[in-house]
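Visitor: fold the following, please.
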Amino acid sequence: MKKAVVVTGAAGCIGSEIVSTFSQQEYFVIGIDKNEITNNHANLKIQYDLVKLTKDPLELQRFYETITQHLDHHDVALTCLINNAAVQILEPLDQIDLENFYLSFDCNVVVPLCLTRTLLPQLAGAKGVVINIGSIHARQTKPAFVSYATSKSALAGLTRAMAVDLAGRVRVTCIEPAAIKTEMLLEGFGGDLEMLESLKKHHPTGTIGNPEEVAEFCYFLAESKTPFLNGESIALDGGIGCRLHDPA
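Guide: So this is what the prediction gives:
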């Protein structure tokens, strides 16, 4: 039976690359995003705000029925869920809007929990894999990243806890990228290529990452080449997490 993967945040740079990579490897790809998905490698595109799943059990039931109907109709087995969708809201601690803090947790932590629990019958039936896309901010962060860093730290904890609870049924891992060359990152530099080059030099590799690397790593994990790997959050950071940034 053909393998299927669900990819959230499929309209973004990283999500779109994950969609393309799995499609090229003959997966049936279900892409989900609140924005329009333009990548035609997705076999099924669902435009939907996943945060709704955290508010209403009926939404969860309808979502489950939609996904399972498509899996049955296309005669495919769900072997992988990639929780890639995320929201990044930057506010210093003394200016945090609690609604934004709650939204960060809903999108970055509660949605992955809901999706994993809801799709567990299919994933467990296929001895599948859940891949959470975390962030370097789970370990090291910067000013104004309170909501984002806290939610990504929680996602790392969720990864470990789910791996334990789902022992023998589903493996769960987390990829924690640092700077990845996406439109969002480039826009943040406002066209200042000098600053971008400076960022590259801060990484021991002398580069920043690209979406293709994240996608290939996801595919490697999905294919169970290392079945003993479980519950881990793995840095994909060009070595920047190893480097001290003190004045000396």
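Visitor: CA only for contacts and neighbour counts going forward, please
Guide: Fine.
Visitor: where do the helices sit along this structure?
Guide: With DSSP state H as the criterion, the chain has helices at 13-24, 57-74, 98-105, 111-118, 120-125, 146-165, 183-188, 193-202, 211-222.
Visitor: which residues touch the closest residue to residue 234 other than its chain neighbours?
Guide: The shortest distance from residue 234 to any non-neighbouring residue, by C-alpha to C-alpha, 6 or more residues apart in numbering, is to residue 175 (5.0 Å). Listed by C-alpha atoms under 8 Å, 6 or more residues apart in numbering, the contact partners of residue 175 are 131, 132, 133, 134, 135, 214, 233, 234, 235, 236.
Visitor: would you do the same for the sequence below? I want to compare the two.
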Amino acid sequence: MQHTRIHKKWALVTGALGGIGQALVKEFADEGYHVIATDIKVSNDKIDNVYFLQLDLEKFVVNELYATEFYQKVKEITNGTGISSLVNNAAIQILADTSSLTREQWNTSFNVNLSAPFFMSQLFLDDLTTNIGSIVNISSIHATQTKKEFVAYATTKAALSSMTRNMVLDIGSKIRINAIEPAAIATEMLKAGFDGKEEQYKKLEMFHPLGRVGTPTEVAKLAVFLSSESAGFVQGACISASGGIQGCLSDPS
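Guide: The predicted structure is shown next:
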């Protein structure tokens, strides 16, 4: 059966101003997509075929009118055709011990990292179905392996990966939905955290069997592939992009 292809493909990327987000925007644009880039921060950058919309994901989750207004803005930008690829990339990482984590920190983590991807997917479900589109959720290695003080972040990512698998049962063959679970990625934020700690950064690299951390571009290229027809039989997958660290034990030996 031949599907009618839409003339202009639109991708929507959340968290577009972060390290991985910027790479996602660039890769989708380079692949011929027109990109709607959203972030809570404001951007005045002018990039060909990229349209920036400021978006507060917590407000998006709790305020249905705000979400509806956002949908209408996207409809206007796309001239009514809607998006064919949704990349739920935005996340917040609040570090706190179980004994001190506040209700506000817990709820913010779940609103941004889990509820926003769900309601964003729900909001664009009809458009994505019409355009034979796909959803890519940027999860994390923390969905399965984590460390101290990551209880809120890791729990949201585990739930996001689970949601990816479970939504397939509802959406069936309408659209595809998959997740990427990256390990350490060399974003500016990660590198800033190791400023003046070169030995510790080298140790982090060596923890990965590949001998290095990943790049934002590698995550972005995988997202573009998962959004493409070449990944047509990939459905409900949570794909590790971990440089092999996912199989490692941190033994003292």
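Visitor: next, format the helices of the first structure as CSV and append distance to residue 1 of the first structure and mean neighbour count.
Guide: Converted to CSV, these look like this (distance: least, C-alpha to C-alpha, whole Å; neighbours: other C-alpha atoms under 10 Å):
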stretch, distance to residue 1 of the first structure, mean neighbour count
helix 13-24, 15, 22
helix 57-74, 10, 14
helix 98-105, 36, 17
helix 111-118, 21, 20
helix 120-125, 13, 17
helix 146-165, 25, 21
helix 183-188, 36, 12
helix 193-202, 43, 14
helix 211-222, 16, 18
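Visitor: could I get those helices in JSON lines, plus columns for distance to residue 84 of the first structure?
Guide: As requested, the helices of the first structure are exported to JSON lines (distance: least, C-alpha to C-alpha, whole Å):
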{"stretch": "helix 13-24", "distance to residue 84 of the first structure": "7"}
{"stretch": "helix 57-74", "distance to residue 84 of the first structure": "17"}
{"stretch": "helix 98-105", "distance to residue 84 of the first structure": "13"}
{"stretch": "helix 111-118", "distance to residue 84 of the first structure": "9"}
{"stretch": "helix 120-125", "distance to residue 84 of the first structure": "17"}
{"stretch": "helix 146-165", "distance to residue 84 of the first structure": "11"}
{"stretch": "helix 183-188", "distance to residue 84 of the first structure": "15"}
{"stretch": "helix 193-202", "distance to residue 84 of the first structure": "24"}
{"stretch": "helix 211-222", "distance to residue 84 of the first structure": "10"}
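Visitor: the ones you listed: which one's closest to residue 171 of the first structure?
Guide: Residue 171 of the first structure sits nearest to helix 146-165 of all the helices of the first structure, at 5.8 Å, using C-alpha to C-alpha.
Visitor: would you check the span in the second structure matched by the closest one?
Guide: Using TM-score structural alignment, helix 146-165 of the first structure corresponds to residues 151-170 of the second structure.
Visitor: show me the contact partners of that stretch.
Guide: Contacts to stretch 151-170 of the second structure, defined as C-alpha under 8 Å, 6+ apart, come from residues 92-98, 105-106, 109-110, 113-114, 137, 139-140, 142-144, 146, 176-179, 235-238.
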